[in-house]
Structures are given as C-alpha cells and as structure tokens.
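Trainee: sequence first, predicted coordinates after that:
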Amino acid sequence: MIFIGSVGMVISGFILDRTKAFLLLIKIENFMCVVSAILFTLSINSSNTWSLWTTSAFLGYFLSSFGNTGSQIAAELTYPISESYSTSVIMTAQMAFSMIHIAIMRQIMKHMSVLGSNIYFTLVLFVGYVLICKLNQLQVSSLINRCKRFVGFRHSPRRNETNCSRKNGTLIKPFVKIRRLHRCFINKQLTTITIYKRLNQCYFI
C-alpha cells in the first residue's frame, strides 16, 4: 500500500502539472477512494489473498494521490499566503485528523468488529467526497472577494486612467476585466494563482 501510494503521488503530480484540472482530479481521486474502501471492506474477510492485496493497492494509490492534490488546492485557495505555510498547516491538520479517526476506529474494532471500523472509514471518505463537490463554489467566492478587495485597494479617483486598461484607445473598467477573468476561471482556463498574478499587473492583462 505504501509503495503504490508513493507511485500515486508522483503520477498525480505529473497529471496536475500537465492538465491543471485540480477540482476534477481531486473529485475523481476522492470518489475512487470511496470505491476502493468499499471493495477493501468486502474483501477483508475473503479467503482470496490476491483480492485483498489488489484492493489495498488501489486504496493506497488513491489515498496518497488525494492528499497530494489536496495540498495543491490548499495552496490555490490560500494564495497569496505563502505556500509553505498553508501546506504545513494542512499537513498538520491531516495528521491530527488521522490520529483522531484511528483512535475512533480502534474503539469500534474493540467493541464491535473490524467490519464496523471499515464501514466507518468508508463513511468518512464519502462525507469528504460530498464536501469536495462543494469546493468549486468556495473557490469561486474566494476569488471574487479577493478581486473586490484588490480593486478597492488599488482604485484611486486621481488615477482612474492608470487603474484601467486600454483596448483600441478606450478605457476598460476594472470590474469588466474581473468578469472576464472570472469566466476564464469558470471555464477552467486559468487557475486562482494565475488570475491573482494577473490582477497585480497594472490592471488585468
């Protein structure tokens, strides 16, 4: 499980670098975590050792790649806060979260059964999948609020022309550019970090 998980982290990082499809990839990985956990629960009492090894490998692969992608999305959502700071906080929370649920699963195994602890683990992953599906709305609202704060900070009545960009000699207001960048974000053409960097270039591209 650990070896396959290491391979999964490398592969997910390569896919993220190529596609930039953060939300789509983390939803797929989380969904496959739920499916792998269900298969692992069904095969844990099986006499077939190969099925247990296979489901364990799938579970390790998707759990590790899911954590890697989650760290990248955390850096996206918390930009311009330092990536090292946000990632370290996320990793600390992940470790604390893991220890709490391991303790809960141990008590379930002690007082109920191994099957009960695996069912609990699967339910936790499913709840995480439901929350991940709402992440797009959170990311969009975070981007909009950031754009509004940026415009409020940079806009000056005495420098209206410098705070607007030009197209064919005509001034373009900042909020028009924000809407264009927002559409690019919705269409997954730009990431949050890319948009925020463009916001810091005079006025938007």
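Mentor: That came through fine.
Trainee: when you work out contacts or count neighbours from here on, use the C-alpha atoms and nothing else.
Mentor: Noted.
Trainee: can you give me the helices in the chain?
Mentor: Along the chain, counting by DSSP state H, helices occupy 2-19, 22-43, 49-78, 83-111, 114-133, 135-154, 174-186, 192-199.
Trainee: next, the one to line up against it:
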Amino acid sequence: MTINEKIVLQTEKPAIRVYGKRWLILIIYIAYATLSTLQWVEYSIITNVVSKYYHVSASAVDWTAMSFSIMWPILVFPASFIIDKMGLRVAGLIGAFTTALGAVIKIFSIGENLFGVLLAGQIVVAASQIFILSLPPKIAVTWFKPEEVSKVCSLGIFGMTLGSAMGFLIPPMIVHDSDNLDDIAYDLKTMCWGLAFIIAPVALTVVFYFPAEPPHPPSQTMFEERENRKNVTTKVFVESIKTLLQNKAFMLHTLCYGCIVAIFSSIGTLLNQFILSYFPGAQEDAGRMGLVMILTGMVGSVITGFVLDKTHKYKETAFIIFLLSAVAIVGFALALELNSKWMVYLAIGIFGFFVTAYMPAGIEFATEITFPFPESTVTGILMASSQMLTVIITVILGIVIDKFGTLFCLLFMAGVLLVGTVLTLLTPNILNRQAAFMKEKYCQFTPIKQ
C-alpha cells in the first residue's frame, strides 16, 4: 500500500449506517415510558377518594405526584453520568425495572394506615423517570438519521404524554367514590395488581432486546460522540456540567422550559380540585378532561417534531407556542367561570395541544444551544429545573386555591407563562447542532497530497 493510499484511508468517513430495527427500539422505549408516566397522576386525579380511604388531606395526596418532581434534582446528575458513560441499555434496564419495582411496592399499600407504603412506591417510580424521560433525544441521535431527529424526539415524548393520558383516564374508571371503604380498597387493589401485571413483560422485553447502540453510527456526528464517550470520567463529567451551568443562553432557556413544564405538571396535579370546585361530583369528568388535554398534546408534540425537521425554527416555534399556551389557560379559566363543561373540555384541549407541543421544541432548542454536550445530560438539567419549579409553583398554587380560589390560581399560571414568553424572546438563537450537521453534509474529504 502506497503512502497516498494510507492517507486516503485515514481521511475517509467511518462506516455510517441506519438500521430498520431503530423503530422497534423506539416502540420499546415508548411502551415503558408510557407505563412509568401513567403513575404520575395515578392518585392525584382521584384525590377525593384517596384522601377518604387513607384519612389524609388533599395536600398529602398531592405529594404522590409532586414526589416525581422532588426526585429529579436529587438524582439528575448521577443518572446523567450513568447514561453518558454506560449508554442506553443500562439506562433502559434501570428505568424499566425501577418502574416495575415501584408498581409492585404499591400492591402492598392497600390498607387504611398504609399511605406511607403508597408514597414509597411512588418515590421509586419517580426515581425511574430520571432514567427514562431524558432519553428521547439520546435515542434519536444514537439510532436515527439527522433529518429524523426532531420527529423521533417528539415521538419519544409521545410515550410520556400517552402515559399521562392513561393516568388521567384509567384510575377514575377503576377506583370509584364510595362510603364503603372496603369497596374503595377493592378498586385500589385491582388498579395496583393490573398495573404490575402489565409492566412485567415490558421490563423483560428491555432485558432481551434493548441494545446500547447500533453496530455502526447513523451519522458522522454520532461517530464523534461515541469517541468522546470513551473519555467520559467523573472529572470530565463535572467539568461539562460546570460549563453548561455557565452557558447563559442555556440557563435562560432552562428557566423558560421549567416555567411551562411546571404549569403543565401543576395542572395535572390540581385538576381534580379545579374541576370539583366548579362541578361538584364530577370526578370522572376531571379524568376525562385530563385525558383530552394529553391527547391533544400528543398531536401537538408530533406536529411540532415534523415542523422542526422541516424548518429548524426552534426559538421561533418555542416563542409562538409559549404565547398561545398563556392565551389558552386564560380561556380555560373563563370556561370554568361560565360553568360550561363543553367549553372547559375545549379550552383544556387547546391548552394541552400547545403546552405539550412545546416540550419537543424546548428539548431540541436546548440541544442546539449546547451541542456537542451529551443530550441526556442537557435534557436531565432541563427536567430537573422544571421539576424544582413544579414543586415550588404547586405549593404556591395550593395556598392560592385555599385563600383565593381556582380563578386566581389559573390567572397566576397565565402570568408565569407570559413571563416565560418574554424570556424566550430574549434567549439567543444559537443553532450549533445544525451547523455541525451542515458541515457533515457538505464537507468533502480529500486526501492530503504528498
């Protein structure tokens, strides 16, 4: 082999290949993400029944949902290091099995004095989500072509929102309000056993078929990320976190993302109380309204993915969605004040469409700003900030509801969204990842002349 031939080989691109089984990997992820997020509002959507059975306050029941927010800032950095260092398979195994473990623990929570066991099960499931909800952008870049990344990220978020939809729909259908606590206990037992039974085969699927990565990367950019992962150490990871936290554009966007996700999570936690304050006895309506919010949001998130892949207008899309979300929540408040159920269904559907559509746009914009930092770490920081804000805002809203009522609570939410809208407008429009993809697409590798 001549010197020129050696130089040519050294400057050629690595083997790039896209595998058909990438869609199966995505489906498996969607399945176990769905079963994890289903458990977020599993109890808060039936707050009145749970409160009656366990003899605890509505605020105590709120913590079954807020525990998911508490766990994020505690575990986000250790989880991000594990994902960055060990890859998708390890994250998938931890996420699937801790989800299953939490569901099993809740089987043993049936008893009027066992609310602590229920809360422990929720906390274990909450821990699983740190290894689950950070993965859509990671799966997208690990398995899919650059032009598929945004839509795949939105489909991954589809799994989260599908689980939330089921969490709003299923518990009110299974667990009914009754003055006979034995009847409530039977319904709760049915729900817990059913969930554990469904989760078990999904967890086993992750064991037998959820590889860390394909044999060959789908892009030159992903090849380089693989090489960088080999050098991930605790010191390197800590330095990367420091760099991210010093990135002003990213931190401003993180605050915006946290605002909108916190409002969405607060609505999910408090929806039962909102609806019953205007429509007494409408527990099942509250569940169905939550379902409508999530279903329209699923449509919105998928549409956003396709729009972003076509336009790459991340900041512009995020700004428009933020503004329309603020308008929609004012419409929701107005519909409640008019005491019109059909208007409430319509308003919360519109709100769900926009607020959930923001999530893929927000994650993708963060990835653009911070590229080439690992997607799972970036998403983890986004989620941690949003969950911390969720706890703060939900506690404040609980106080506002008690003292001033639902209307002021919703107006406060609209104010938070308007602040986020302004901050989004002020965020620098940085597209580092798109620049890398364009360089990969147009850069020609030529041998060096002797």
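Mentor: All right, it came through fine. Keep in mind that what you see is a predicted model, and the values were worked out from it rather than measured.
Trainee: next, count neighbours for the aligned partner of Leu334 of the second structure in the first structure.
Mentor: Aligning on TM-score structural alignment places Leu334 of the second structure opposite Leu42 in the first structure. Applying other CA atoms under 10 Å, we find 16 residues neighbouring Leu42 of the first structure.
Trainee: do the one 3 residues further on as well
Mentor: Here the neighbour count serves as a burial measure; for Asn45 of the first structure (other CA under 10 Å) it reads 12.
Trainee: which ones are touching it?
Mentor: By CA atoms under 8 Å, 6 or more residues apart in numbering, Asn45 of the first structure lies in contact with nothing.
Trainee: check contacts around the residue nearest to Thr41 of the first structure when sequence neighbours are not counted.
Mentor: Nearest residue to Thr41 of the first structure in three dimensions, chain neighbours excluded: Asn118, at 5.8 Å (CA to CA, 6 or more residues apart in numbering). Counting by CA under 8 Å, 6+ apart, Asn118 of the first structure touches 37, 41, 105.
Trainee: then Thr254 of the second structure?
Mentor: Applying CA under 8 Å, 6+ apart to Thr254 of the second structure gives the contacts 366, 381-382, 385-386.
Trainee: buried subset of those residues, written for PyMOL?
Mentor: Restricted to buried positions by 16 or more other CA atoms under 10 Å, the PyMOL selection for the contacts of Thr254 of the second structure reads:
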select buried, resi 366+381+382+385+386
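Trainee: just give me the closest of the contacts of Thr254 of the second structure to Leu9 of the second structure.
Mentor: Distance to Leu9 of the second structure, by CA to CA, is smallest for Ala366 among the contacts of Thr254 of the second structure, at 35.7 Å.
Trainee: list the residues that contact the closest one.
Mentor: Going by CA under 8 Å, 6+ apart, Ala366 of the second structure touches 250, 253-254, 378-379.
Trainee: repeat that for Val261 of the second structure.
Mentor: Applying CA under 8 Å, 6+ apart, the residues contacting Val261 of the second structure are 355, 359, 386-387, 390.
Trainee: so where does it fall, helix or strand?
Mentor: Under the criterion of DSSP states H and E, Val261 of the second structure resides in helix 248-278.
Trainee: can you point out the buried residues in that helix?
Mentor: By neighbour count on 16+ other CA under 10 Å, the buried set for helix 248-278 of the second structure is 249-275, 278.
Trainee: tell me the angle of it relative to helix 375-404?
Mentor: 40 degrees (axes from the mean of the first three to the mean of the last three CA atoms, to 10 degrees).
Trainee: the aligned residue in the second structure for Glu76 of the first structure: neighbouring residues, count only.
Mentor: Taking TM-score structural alignment, the alignment pairs Glu76 of the first structure with Glu368 from the second structure. Using other CA under 10 Å, Glu368 of the second structure has 23 other residues around it.
Trainee: the strand or helix carrying Gly92 of the second structure maps to which residues in the first structure?
Mentor: Using DSSP H and E, Gly92 of the second structure sits within helix 88-107. Counting by TM-score structural alignment, helix 88-107 of the second structure falls onto no part of the first structure.
Trainee: so that helix versus helix 375-404, what angle?
Mentor: Using the same axes, to 10 degrees: helix 88-107 of the second structure against helix 375-404 is 30 degrees.
Trainee: ok, back up a step: what span of the first structure is the helix holding Val261 of the second structure aligned with?
Mentor: Going by TM-score structural alignment: helix 248-278 of the second structure matches no residues.
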